[in-house]
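Chemist: Here is my input, please return the structure:
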Amino acid sequence: MTTPVPVQDPWPAPRAARPVDLTVSLPGSKSLTNRALVLAALADGPGTLRGALRSRDTLLMAAALDALGAEVDTSGDDWVVTPGPLHGGGAVDCGLAGTVMRFVPPVAALATGSTTFDGDPHMRVRPVGEVLTALRGLGVDLDDEGRGALPFTVHGAGRVRGGKVLLDASGSSQFVSALLLAAARFDEGVVVVHEGKPVPSLPHVDMTVAALRHHGVEVDDSDADRWEVRPGPVRAADHEIEPDLSNAAPFLALAAVSGGRVVVRGWPRATTQAGDVLREVLSLMGCEVGWVEEGLEVVGPERLVGVDLDLHDVGELTPAVAALCALAGSPSRLHGVAHIRAHETDRIAALATELSALGANVTEQPDGLAFVPAPLHGGVFRTYADHRMAHAGVILGAAVDGVLVEDVATTGKTFPDFAATWAGLLGAAPW
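Modeler: This is a model prediction of the structure:
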């Protein structure tokens, strides 16, 4: 677990003093934006991303691709990507963005020249070794001094042989997506075969496959744990970026914890986003969930009901759901998420520590958390530079007096101005 850096002035999370009645619009999906950026940079002509998310992660991706020769214009609401000859010779800052650390090295391998990768201190312990080993097996020359982690250098030769590669993607579905996104530009394409425990967050791989097909790339995913991308052009295409459904979690949770009503505008009826599972989760916890003209409506119950959930495929939702479980009137168990120990922080340990500090009766388990109802109280909720931890903190603060969220600004990773937006919805003073 990342050691928290104390913040002198933790943010007083506003309390929902009465049932809310809100309609909200959310920024675009980080996952969709960063996949669309990579494919647009590899395409055979310019492309536009409408509704792209402007956040630290997506701007880091845009800067990385720009450094490799694509012209990425982020000046307007719609982002325009003009592909160019790929070249190395620069440095890529991954920040805390796993998508940049994992998706960009295969692109750098297609460039001519060397590109160095590094990021925030915590990124040096996040796993990327499977991607680097796989790239070596596909003919890429790179140097990580045996660490299997940042920093590393990719020595691009202007082409990648490609072929078949075996890997263990049980640590992150991004290992698979990283190889698939650039594979159509490899001489032989790629066949990725997963060997190991089940791949977590598989909807994100489905999202990658759908994005590839949107660009005319041939993908065969008919067999479990096997993905084949055939070589060929990446057709230029525009993207309409959906609202980020994982970022919807704290807003829908406002309805759940206040017994109120929240509508999220533009919620897609069909999507590959993992956050769509929130509809089912909230329903199981006692909320009324349904469609209205503007989007998705959630109406909260008098008291939340505990749940027993396997969140293996939607691990990014664990912090928000854990906060709701800590507020529920019956026991809960969240499991199947051992892999989130290697996210921005060890999310299981961090949640157990911070929820316990506010009075929750929570037990840390190898692959999740178990809850017994207990009264909560105020206090500092540390975030460990993790935006999803901050989401958990503000959900608790909406239901419990005196919750102080440390480093709420970390939400800028995927939602700029989150704190001001949140405070405005609850009629509180901006940060």
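Chemist: From here on, just use CA atoms for contacts and neighbour counts.
Modeler: Will do.
Chemist: Let me see the ranges of the strands in the stretch 1-150 of the chain.
Modeler: 11-12, 21-24, 47-50, 71-73, 79-82, 91-93, 112-118, 141-143 (DSSP state E, counting those that start in this stretch).
Chemist: Among those, show me which one is buried the most.
Modeler: Scoring the strands of the stretch 1-150 of the chain by mean neighbour count under mean count of other C-alpha atoms under 10 Å gives strand 79-82 as the most buried, with a mean of 23.
Chemist: Show residues contacting that one.
Modeler: Under the contact criterion C-alpha atoms under 8 Å, 6 or more residues apart in numbering, strand 79-82 has outside partners 37, 40-41, 45-50, 52, 70-74.
Chemist: Which of these sits closest to residue 286?
Modeler: Among the contacts of strand 79-82, residue 52 lies closest to residue 286 (C-alpha to C-alpha), at 33.2 Å.
Chemist: Following up with a second sequence; could you model it the same way so I can compare the two?
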Amino acid sequence: MTGTAAPKQRRWTPPYAESALDAVVRVPGSKSMTARALVLASIATGPSTIRRPLRSRDTLLMVDALRSLGIGIDTTDAEAWTVTPGPLRGGAAVDCGLAGTVMRFLPPVAALADGTVAFDGDPHARKRPNDGVIKALRDLGVGIDDGGRAALPFTVRGGGAIEGGELAIDASKTSQLVSALLMAAPRFERGLDLRHVGDKPVPSRPYLDMVVQMLRQAGAEVDDSEPDRWRVAPGELHGREWVIEPDLQNAAPLLCAAVAVGGRVTVVDWPTETTQAGDRIRDILVELGSRVEWSRGGLTVVGAPSILTADLDLSDASELTPSLAALFGINRGPSTIRGVGHIRGHETDRIAALAKELTKLGAEVTEHDDGLTVSGRNTRPMTWETYADHRMAHAGALVGLVTPDFRLSDVGCVSKTWPEFASVWEQTILARGNAYGAEA
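Modeler: Model prediction:
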């Protein structure tokens, strides 16, 4: 499984910014769109092409898992992967790594296979909750052996078909539960009438808009006109061409860098219309006093260091939390991020990790159940722990812009969604109007 092994730890000293920035950057394709395109293409009736896919540990784990289920996927051309569906077969073992998309998106697909499919992953992945997917599949009549853990490792006993019908779930921990069930639903004999019945809302709603849009593009009949209810009719998905947008959440720390130290950073090919949650960063940076404009072939942020104060509800864009918390930690604030309690169950407890590292840095931090309040002070040299979490590495890179003698304990974890992040970041800080990044 080339490229899918757990990344080696690598200490890193991010560059200190000695002047304002002037850079044009390309970021790789969206992980969220790439993962969904791979799943939908694999259960379609004809071949598909995925253009500009993200090639990272998470997406390659998805590729390897789908291949083990009998799907033909050719990744020889880095710019255009081809997916050839086939009968879903059991007798497979799926390595989830630390990818929530693999851990949650593929069990419903595996339940359509003709035999058992075993799921496991990295040690920390065994701590990530997966009770929602396991309970939902059991309620649909699927056999799952998990030893009572409701987490990895577990085995799905595929029966070749799922009847489907009505299903009530609590998706308040992760929107991935809804996405996982909706993508497989056209293959259910009765389709799926899915309702969220939890006391709290489904977080990260833009991802649900994304999966509904992509399902419709593949030919599915989806009714989401009623709040917290999705009805998917049984039917065939069609093979098609998927064009993957740049990953806007990976772009967020680059745009925040312009705010942290001044200057301008452009992310090329930023979509004018998108369902990506990361697009929220545009409005947030304007709220923080930056100028955001379309120029130089993409989205440009012109920022200047200042005292930042904000009260942000990031429930629909929680992946932005680490970068924004780091930005607030190097400015005087105070600023509050709320509505993100669900990120305690991500690669690490991101709220606790951010609170600990920003406090070590010298910031004043108040940790809340669903977020944190941060007010920066003079930073001090330290080693920023990344907790095997790519977003924590992004946050640490931002802090390093203004903190001499600053180190990250491990930057290898960025291979999850952007293996070249460290080199692109270094080039961006040193750039003067040149283009760097995934395609440069």
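Chemist: Need the TM-score between these chains.
Modeler: Overlay of the two chains. TM-score (TM-score structural alignment, normalised by the length of the first structure): 0.96; 422 aligned residues with a C-alpha RMSD of 1.3 Å.
Chemist: equivalent range in the first structure for stretch 212-225 of the second structure?
Modeler: Counting by TM-score structural alignment, stretch 212-225 of the second structure pairs with residues 209-222 of the first structure.
Chemist: How about the matching stretch, which residues are buried there?
Modeler: For stretch 209-222 of the first structure, burial by neighbour count (16 or more other C-alpha atoms under 10 Å) applies to 209, 211-212, 214-219, 221.
Chemist: taking those as a set, which two sit the farthest apart in space?
Modeler: Among these, 215 and 221 lie farthest apart (C-alpha to C-alpha), at 16.2 Å.
Chemist: quick one, helices of the second structure?
Modeler: Assigned by DSSP state H, the helices in the second structure fall at 31-42, 57-68, 100-110, 131-139, 176-184, 206-217, 248-261, 281-287, 321-329, 350-361, 390-400, 421-430.
Chemist: do you know which of those helices lies nearest residue 13 of the second structure?
Modeler: helix 390-400 (7.8 Å).
Chemist: quick one: that closest one to the first structure mean distance?
Modeler: When the first structure is superposed, helix 390-400 of the second structure averages 0.3 Å from its matched positions, counting by mean C-alpha distance after the TM-score superposition for the first structure.
Chemist: what span of the first structure lines up against that helix?
Modeler: By TM-score structural alignment, helix 390-400 of the second structure lines up with residues 387-397 in the first structure.
Chemist: now stretch 374-381 of the second structure
Modeler: Alignment note (TM-score structural alignment): stretch 374-381 of the second structure is matched to residues 371-378 of the first structure.
Chemist: Distance across that stretch, terminal residue to terminal residue?
Modeler: In stretch 371-378 of the first structure, first residue to last residue: 18 Å (C-alpha to C-alpha, to the nearest Å).
Chemist: ok, the aligned partner of residue 314 of the second structure in the first structure - contacts?
Modeler: With TM-score structural alignment defining the correspondence, residue 314 of the second structure maps onto residue 311 in the first structure. Going by C-alpha under 8 Å, 6+ apart, residue 311 of the first structure touches 317-318, 334-337.
Chemist: go again using 10 Å as the cut-off
Modeler: Residue 311 of the first structure sits next to 200-201, 277, 281, 317-318, 321, 334-338, 367-368 when contact means C-alpha atoms under 10 Å, 6 or more residues apart in numbering.
Chemist: cool, residue 191 of the second structure as well?
Modeler: Residue 191 of the second structure neighbours (C-alpha under 10 Å, 6+ apart): 162-166, 182, 184-185, 221-222, 231-235.
Chemist: which of these are buried?
Modeler: Neighbour-count burial (16+ other C-alpha under 10 Å) applied to those gives 162, 164-165, 182, 184-185, 221-222, 231-235.
Chemist: As CSV, these with distance to residue 432 of the second structure would be great.
Modeler: Output for these, formatted as CSV (distance: C-alpha to C-alpha, whole Å):
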residue, distance to residue 432 of the second structure
162, 56
164, 56
165, 57
182, 45
184, 47
185, 49
221, 49
222, 47
231, 51
232, 50
233, 53
234, 53
235, 52
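Chemist: of these, closest to residue 121 of the second structure?
Modeler: For these, the residue nearest residue 121 of the second structure by C-alpha to C-alpha is residue 184; the value is 21.9 Å.
Chemist: Show me what the closest one aligns to in the first structure.
Modeler: Checking TM-score structural alignment: residue 184 of the second structure goes with residue 182.
Chemist: again, but for residue 156 of the second structure
Modeler: Using TM-score structural alignment, residue 156 of the second structure pairs with residue 154 in the first structure.
Chemist: how far away is residue 334 of the second structure from residue 349 of the second structure?
Modeler: Using C-alpha to C-alpha, we find residue 334 of the second structure at a distance of 22 Å from residue 349 of the second structure.
Chemist: Looking at the two, which is more packed in?
Modeler: Neighbours were counted for residue 334 of the second structure and for residue 349 using other C-alpha atoms under 10 Å; residue 334 has more, 19 against 16.
Chemist: That one corresponds to which position in the first structure?
Modeler: Match for residue 334 of the second structure (TM-score structural alignment): residue 331.
Chemist: what about the match of stretch 212-225 of the second structure, start to end distance?
Modeler: 11 Å.
Chemist: what do you get for stretch 41-49 of the first structure?
Modeler: Across its full length, stretch 41-49 of the first structure reaches 12 Å end to end, with C-alpha to C-alpha as the criterion.
Chemist: Please apply the same query to stretch 7-15 of the first structure.
Modeler: 21 Å.
Chemist: Contacts for that stretch next, please.
Modeler: 254, 258, 378-382, 393-409, 419, 422-431.
Chemist: Mind listing what's buried along it?
Modeler: For stretch 7-15 of the first structure, burial by neighbour count (16+ other C-alpha under 10 Å) applies to 10-15.
Chemist: Can you name the residues that contact the match of residue 156 of the second structure?
Modeler: By C-alpha under 10 Å, 6+ apart, the neighbours of residue 154 of the first structure are 88-89, 105-111, 113-117, 132, 135, 140-144.
Chemist: How about the contacts made by residue 351 of the second structure?
Modeler: Residue 351 of the second structure touches 321-322, 325, 337, 340-345, 367-372, counting by C-alpha under 10 Å, 6+ apart.
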